[in-house]
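Novice: This is a predicted model, with the sequence first.
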Amino acid sequence: MDAQLFTHNVDNLGFNPKYPQPPAYIKVRHKFTKEKEFDHLFLAQELRSRTAKGEGANPSHQSGSAASQNPVWAAEFSKDGKFLAAGGQDKVLRVWVVLSTAEERRAHEIIEAERKASGGESTHLSAPVFQQKPYREYVGHESTILDLSWSKNNFLLSSSMDKTVRLWHLSRNENLCTFKHSDFVPSIQFHPQDDRFFLAGSLDTKLRLWSIPDKSVAYWTQLPDMITSVAFTPDGKTCIAGTLGGLCMFYDTEGLKFQSQIHVKSTRGQNAKGSKITGIQTKTSKNKADVKILVTSNDSRVRVYNMKDKSLETKLRAHANTCSQIRATFADDTTHIICGSEDRKAYIWSTSTPEGEKRTHIPVEMFEAHSSITTCAIMAPRKTRQLLSASEDPIFDLCNPPPVTLMSREHSVTGGSKPPTEAGGVATKVAKRSPAYISRTLHPDGNIIVTTDYTGSIKVFRQDCAYTKRMRLDNWDTASVFSKRTTGSKIRPSSIISRSGRSRRDSTATQPPDERIMSWRQDLALDGFEEARGEGSGVVTPVRGGSPRKRRSRVSGVGGGAEVGLGSPGLGPEGVGREGMRL
């Protein structure tokens, strides 16, 4: 009976660990929208993209100002959201791993504490997304890396100005295969359904479909201009190639037979003849009805076309892209488009224009990401946020506290995973994650943005989705929990609840989430007993009256056990409320 009475899921309402405040929020500007979607954005982490002097192979031989110009031209998340790859002018392909377990986060914190020991401890919240040290550093390219592509099985392709495409896999430290071309290869992409094939576009004007098992070209065709960008449609049945002059050409994947073309150009002005296409991405729309084609070009425009009839649906402007290989990308749910810029900013457009708004007035938000050209800007997929939420992340845990189960001492002997506490004889175990909890791990307002720049800097920005909750609960250590939730009145400064609650919160700030929840729960129960505990051998039973702070006590005799009621409005015949507990 006791075990059944005690065993239940903890209500996580009010779980508020005392984490430090995040660093100062970055100023985000907005146009054509009344409210910002990307508010409370802060710099969470900066990744090292250049090999330190004396560390590893392939050092740069540049000197002076040229040495500081080491742009990262490509950055991409893996399909499962667990890895981030980046490459650029230093010729090294690096892969970082997303923190996905509590053990990985603790190991990261130990390393960071040792690294910062000489400079002093930071008072701001540390909310990293990646392990600081790269998981892999692939060396092999002899010139600048231009593009990257992940397969669904975590194979990784890199193309370069050394006229090669190289194949890698995270289980291996070395290059698996090299595919040679006759000129630079600005763009590559794995087949979305069959990763035995990939598409490569070269400045030699040839579009090639490579067969990896055969290590040979399965099909190829020649275009009228240099190829600067390539892509597949989501079903893999159509190939798309963009050219230096602004042509966007469509081919059947089987045999590379020509279908149609679009000339990406302005209707007037100097860009009416067409501009270089720097990026092409295709994505199935949110309602799964259409396929959208996202085309970035050097006229500082991003255009969205409909695959079905090749019609122009949206033209986005605000950023600067006149001479760089900057490309825009969709968020994985297609609700936003993000792009770097030559004016050092990152731009984010909303794809859901309100009814009645002009099609040219697309809501856009922007923030200054770097001190030089922002070469890449991408948003982490939902799978990355889900992985991060399992690592005791200080922001996501506050938004969506981890589920825990309370158990009695008797039940914990047979089924508990942790020893019972001395105070209440209660043990905890991690509860099975419910579908509701899993759905909340998506954290739609906890966006993660990765940007790179012309100097080799890689920054990770995060949106503080816990801001509202943190502000709402920030005064718990100076006000009674009961008075705040029931009457809203402040308790006297000498209150036992206020005094003991403050000390316990400080002592549990560094505990794992499930232990913090348990400690908080026990504090509520113990605070109620402390005020009315006597010196005799009897047991005191506090009863809540009209005021949360006024309690009446009833002493029961020794020998029959104690009945404890927490002041339910209707007491039963034995004087025990429905929420009472028999110890």
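Specialist: Looks like it came in fine. Residues are numbered from 1 along each chain as shown.
Novice: For the rest of this, base every contact and every neighbour count on C-alpha atoms.
Specialist: OK.
Novice: Tell me the helices and strands packed up against the top helix by length along the chain.
Specialist: Using DSSP state H, we find that the single longest helix of the chain is helix 513-530. Judged by 3 or more CA pairs under 8 Å, 6 or more residues apart in numbering; DSSP states H and E, helix 513-530 is in contact with strand 404-407, strand 427-430, helix 496-508, strand 539-544.
Novice: Comparison target below:
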Amino acid sequence: MRNSQFRNLFLAQELTGGKQPEPRYAKSAPQTAIGSKISSGGDATIWVADFSLSGQYLAVAGKDRSIKVFKVIATEEERRAQERYESQFSVASKTPLAPVFISQPCRDFKGHSADILTLSWSKNDFLLSGSADRTVRLWHPSQPTCIRVFQHDRTVTSVAFHPTDDRFFLSGSFDAILRLWSITEMSIIHSAPMADIITAVAFSPDGKVAICGTFNGICIFLGTEGLVERSRMCIQSSGSKSGVCFKITGLQTISSCDSIDKTRQARLMITTNDSLVRTYYLADYGLQYKLEGIRNQSSQIHARFNDSGEYAICGGENDEVHIWHLNSADLKEGHERFHTHSEAVTNAIIAPKRTREIVNLSQDPIYDLCGCPKIKINDALENCSSSHLGDHIIITTDTMGEIKVYRQDCAFDRRHHVSQSYQATQ
């Protein structure tokens, strides 16, 4: 596109997030959470990845039944140590060394006995994981082992921490029951039976509404108190004559500034297996955008907002990542894509602003060239003004257990200018 918001992307780091597949897996096709085939990868497939709300951690999990938590490089000492580590394994390259994470996970949580299908971080860095082993487990990076286990009757497909009170969380599973749990009491506070397998759950940004999506494409809105249904809608293509609704593969809510009237609006993003992503206004369930371009016909791949709500990003069953600039006057003009993995892209995430602020404190070679002023570490998350033009960080994962970290080279124009000035003096 003519005015790319994500120009000068480069591969800054590669991490390993799953057990690497043996050659015999090369032509096998593992199944997704609901039984439909997606791509090769065997035991390495990463089903889910998510940044902590603090921006300090990235968690990934999948078929190898473990959760790997990677810590963002936060100090100059950590960066020097990471550079020494990478220099042992990397050959000389023209690509600038600009890692975002410490390569070795700070935690490799084990305890699940089947595929891990869903993760959710709380505001206090607690982490929930849901699995085909019929359990939800609670973790924290400060603890080496599982803190608590919440037993279910069937495969757990989705979990979501309450956004304002992390004593509570939602879970959805194959048994078609939406549950609201109390962590402190280790019990179910409310439950609501659905008519179909629950494939995704979420809270409204204020936590007052619980939302669940189903295998047959129904999105249901319930009051969190009591889980009493308020409304529902069927997600189907406008041109569909059969009235068939499509499986909901992901739900995400956000409260952000509307590009038209500039007021804060709560919005809901719904990803479905008709290869579309839709955003709705939660106030009246009105459709805002319909985002096209991805290939998502049978998997659990889902789109995500970035933390400001300005962009949406999604992987796909091919090797593409798609990004939509939601404040663009023309969504087609504001749609970008790039090729990344050789396999299906199971997750694509734009790192939150807090992650970029943390990276900026570590003598990062990219941000330092952009001329961001240095600040005290204790004030980093509150007062850092490290918002460089074109400084995005993008994380992608695939069915081969690979994690790729892409960065925008926000210092590209400055280096180019310096280079031209130098050449002019010669």
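Specialist: Received, thanks. Computed from a prediction, not measured in an experiment: that's the story for all the values here.
Novice: The longest helix of structure 1 maps to which residues in structure 2?
Specialist: The alignment of helix 513-530 of structure 1 onto structure 2 (TM-score structural alignment) covers no residues at all.
Novice: can you give me the angle that helix makes with strand 539-544?
Specialist: Here helix 513-530 of structure 1 runs at an angle of 100 degrees relative to strand 539-544 (axes from the mean of the first three to the mean of the last three CA atoms, to 10 degrees).
Novice: Identify each buried residue in helix 513-530 of structure 1, please.
Specialist: P513, D514, E515, R516, I517, M518, S519, W520, R521, D523, G528, F529 (16 or more other CA atoms under 10 Å).
Novice: do the same with stretch 185-200 of structure 2
Specialist: Buried, per 16+ other CA under 10 Å, within stretch 185-200 of structure 2: H190, S191, M194, D196, I197, I198, T199, A200.
Novice: what about the fourth one, distance to T271 of structure 2?
Specialist: The reference is to D196 of structure 2. 17 Å (CA to CA, to the nearest Å).
Novice: what's the answer for the fifth one, then?
Specialist: Using CA to CA, we find I197 of structure 2 at a distance of 16 Å from T271 of structure 2.
Novice: Reformat the buried residues of stretch 185-200 of structure 2 as JSON lines; add distance to G217 of structure 2.
Specialist: Putting the buried residues of stretch 185-200 of structure 2 into JSON lines (distance: CA to CA, whole Å) gives the following:
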{"residue": "H190", "distance to G217 of structure 2": "23"}
{"residue": "S191", "distance to G217 of structure 2": "20"}
{"residue": "M194", "distance to G217 of structure 2": "12"}
{"residue": "D196", "distance to G217 of structure 2": "9"}
{"residue": "I197", "distance to G217 of structure 2": "10"}
{"residue": "I198", "distance to G217 of structure 2": "10"}
{"residue": "T199", "distance to G217 of structure 2": "9"}
{"residue": "A200", "distance to G217 of structure 2": "10"}
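Novice: of those residues, closest to A132 of structure 2?
Specialist: Of all those, A132 of structure 2 sits closest to T199, with 12.5 Å by CA to CA.
Novice: What's that closest one aligned with over in structure 1?
Specialist: By TM-score structural alignment, T199 of structure 2 lines up with T228.
Novice: so which strand or helix has that match?
Specialist: Assigning secondary structure by DSSP states H and E places T228 of structure 1 in strand 227-232.
Novice: go on, S240 of structure 2?
Specialist: Under DSSP H and E, no helix or strand contains S240 of structure 2.
Novice: since we're on it, how many residues are nearby?
Specialist: Using other CA atoms under 10 Å, S240 of structure 2 has 9 neighbouring residues.
Novice: what's the spacing between it and G250 of structure 2?
Specialist: Counting by CA to CA, the gap from S240 of structure 2 to G250 of structure 2 is 21 Å.
Novice: ranges for the helices of the stretch 351-500 of structure 1?
Specialist: 382-389, 396-399, 409-415, 435-440, 467-472, 481-486, 496-508 (DSSP state H, counting those that start in this stretch).
Novice: the inter-axis angle of the last one versus helix 513-530?
Specialist: Same thing as helix 496-508 of structure 1. Using the same axes, to 10 degrees, helix 496-508 of structure 1 lies at 160 degrees relative to helix 513-530.
Novice: so what secondary structure elements neighbour helix 496-508 of structure 1?
Specialist: helix 513-530.
Novice: Run the chain-centre distance for the helix it packs on.
Specialist: Centre-to-centre, helix 513-530 of structure 1 and its host chain are 32 Å apart (CA atoms, centre = their mean, to the nearest Å).
Novice: and what of stretch 232-248 of structure 1?
Specialist: Here stretch 232-248 of structure 1 is found 29 Å from its chain centre; the criterion is CA atoms, centre = their mean.
Novice: And stretch 102-120 of structure 2, by the same measure?
Specialist: The answer for stretch 102-120 of structure 2 is 15 Å, by CA atoms, centre = their mean.
Novice: That stretch aligns to what range in structure 1?
Specialist: Under the criterion TM-score structural alignment, stretch 102-120 of structure 2 matches residues 131-149.
Novice: How are the strands of the stretch 51-200 of structure 2 distributed by residue range?
Specialist: Assigned by DSSP state E, counting those that start in this stretch, the stretch 51-200 of structure 2 shows strands spanning 57-62, 66-71, 107-110, 116-121, 127-131, 135-139, 148-151, 156-161, 168-173, 177-182, 187-193, 198-203.
Novice: The stretch 301-426 of structure 2 now?
Specialist: 304-305, 311-314, 320-325, 335-339, 345-350, 393-398, 402-408.
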